[in-house]
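>>> give me a model of this one.
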Amino acid sequence: MSVSLNHTIVHSRNNRESAAFLADVLGLEVGTEWGPFVPVETGNGVTLDFATAAPGEPITVQHYAFLVSEAEFDASFAKIEAAGIPYWADPYQKHPGEINHNDGGRGVYFLDPSGHALEIITRPYGYQEDAAE
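Below is the predicted model of the structure:
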């Protein structure tokens, strides 16, 4: 068996709100809550299990990048714009209201309700078209 990521826990201010936000933007389903977790499963079977942090517990902001198709990017980006969610072309938030075209694709960064940096990209970093194509 090869090693693969199965799930990760995402601390949030409100597990249901954060799970619903991500699921809505990416066109995914919110899974069935179990214990303190509200899961959102990605297309490759990895779940992000949202857990509500204890009151007063600081949340360490993390970065989560999602590789999406061109059509999925269009749908997600339309939701981001329609909801008035601020977005940037870069992780340092120096290019507001822009998308990037890194590695021949498109990408955009935005924040979830708990402040985690989310990114959608249509090409993995370092992607190069096959010379035969």
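>>> CA atoms for contacts and neighbours, from now on please.
Will do.
>>> now do the most centrally placed residue in the chain against Ala89, distance only.
Here the mean C-alpha position of the chain is nearest to the C-alpha of Leu118 (CA atoms, centre = their mean), at a distance of 4.1 Å. The spacing between Leu118 and Ala89, counted by CA to CA, to the nearest Å, is 12 Å.
>>> same deal with Ala117?
For Ala117, the distance to Ala89 - CA to CA - is 12 Å.
>>> repeat that for Asp24.
Distance check for Asp24 against Ala89: by CA to CA, it reads 21 Å.
>>> now the second one, please; I'll put the structures next to each other:
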Amino acid sequence: MSATFNHTIIASTNREESARFYRTILEAAEAPSWGPFTNVQLADGVLLQFAEPPVDIQMQHYAFLVDDELFDRAYQRLVDQGIEHWADPFGKRPGETNTEHGGRGVYFRDPAGHGLELLTRPYL
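Purely as a prediction, here's the structure:
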């Protein structure tokens, strides 16, 4: 069997708030949660597990490949909710999306400050 991605733990200041944010933006399913984790289910069984660590949270980057229709809906939610977003990872093009790599992309932050990216075409 080849390796596939199964799950990751995303540090949050409020695990319920973060999980709700990801479910809303990504239209992802709620998943059974246990112990210190609040879980969100993505396609192909990938699990995002949100936890509140007892240490300072260091910003991480998470990129999600979505189809054009989900991108449109998610982007509209960012705009409707007044979530600051950029066309680039350095925040030099606020309020825009990009058309790099033959698709569209946008960058924004989750409630814990992690850098998120939605893109409609993979880089490779």
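>>> before we move on, back to that, give me the more crowded residue out of Asp24 and Ala89 of structure 1.
Ranked by neighbour count (other CA atoms under 10 Å), Asp24 of structure 1 and Ala89 place Ala89 first, with 21 against 15.
>>> helices of structure 2, start to end?
Assignment of helices within structure 2 using DSSP state H yields the ranges 15-26, 68-80.
>>> which one of these is the most hemmed in?
Across the helices of structure 2, the average number of neighbours (mean count of other CA atoms under 10 Å) peaks for helix 15-26, which reaches a mean of 18.
>>> and that one, how far from structure 1 on average?
Compared with structure 1 after the fit, helix 15-26 of structure 2 shows a mean deviation of 0.5 Å (mean CA distance after the TM-score superposition for structure 1).
>>> okay, that helix sits on what stretch of structure 1?
Taking TM-score structural alignment as the measure, structure 1 aligns residues 15-26 with helix 15-26 of structure 2.
>>> same question for stretch 62-74 of structure 2.
Stretch 62-74 of structure 2 falls opposite residues 64-76 of structure 1 when the two are matched by TM-score structural alignment.
>>> output the helices of structure 2 in CSV; the columns should cover distance to Val40 of structure 2.
Putting the helices of structure 2 into CSV (distance: least, CA to CA, whole Å) gives the following:
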stretch, distance to Val40 of structure 2
helix 15-26, 6
helix 68-80, 16
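>>> to Ser2 of structure 2, which of those lies closest?
helix 15-26 (26.5 Å; CA to CA).
>>> any residues touching the closest one, and which ones?
Contact partners of helix 15-26 of structure 2, identified using CA atoms under 8 Å, 6 or more residues apart in numbering, comprise 12, 28-30, 37-40, 50-52, 70, 74, 77-78, 110-112.
>>> try stretch 34-44 of structure 2
Residues from elsewhere that reach stretch 34-44 of structure 2 (CA under 8 Å, 6+ apart): 15-16, 19, 22-23, 28-33, 47-52.
>>> one more pass at 10 Å, please.
Residues lying outside stretch 34-44 of structure 2 but in contact with it, judged by CA atoms under 10 Å, 6 or more residues apart in numbering, are 4-11, 14-20, 22-23, 26-33, 46-53, 64.
>>> picking that back up, please compute how far the match of stretch 62-74 of structure 2 lies from its chain's middle.
Here the centre of stretch 64-76 of structure 1 is set off from its chain's centre by 9 Å, with CA atoms, centre = their mean, to the nearest Å.
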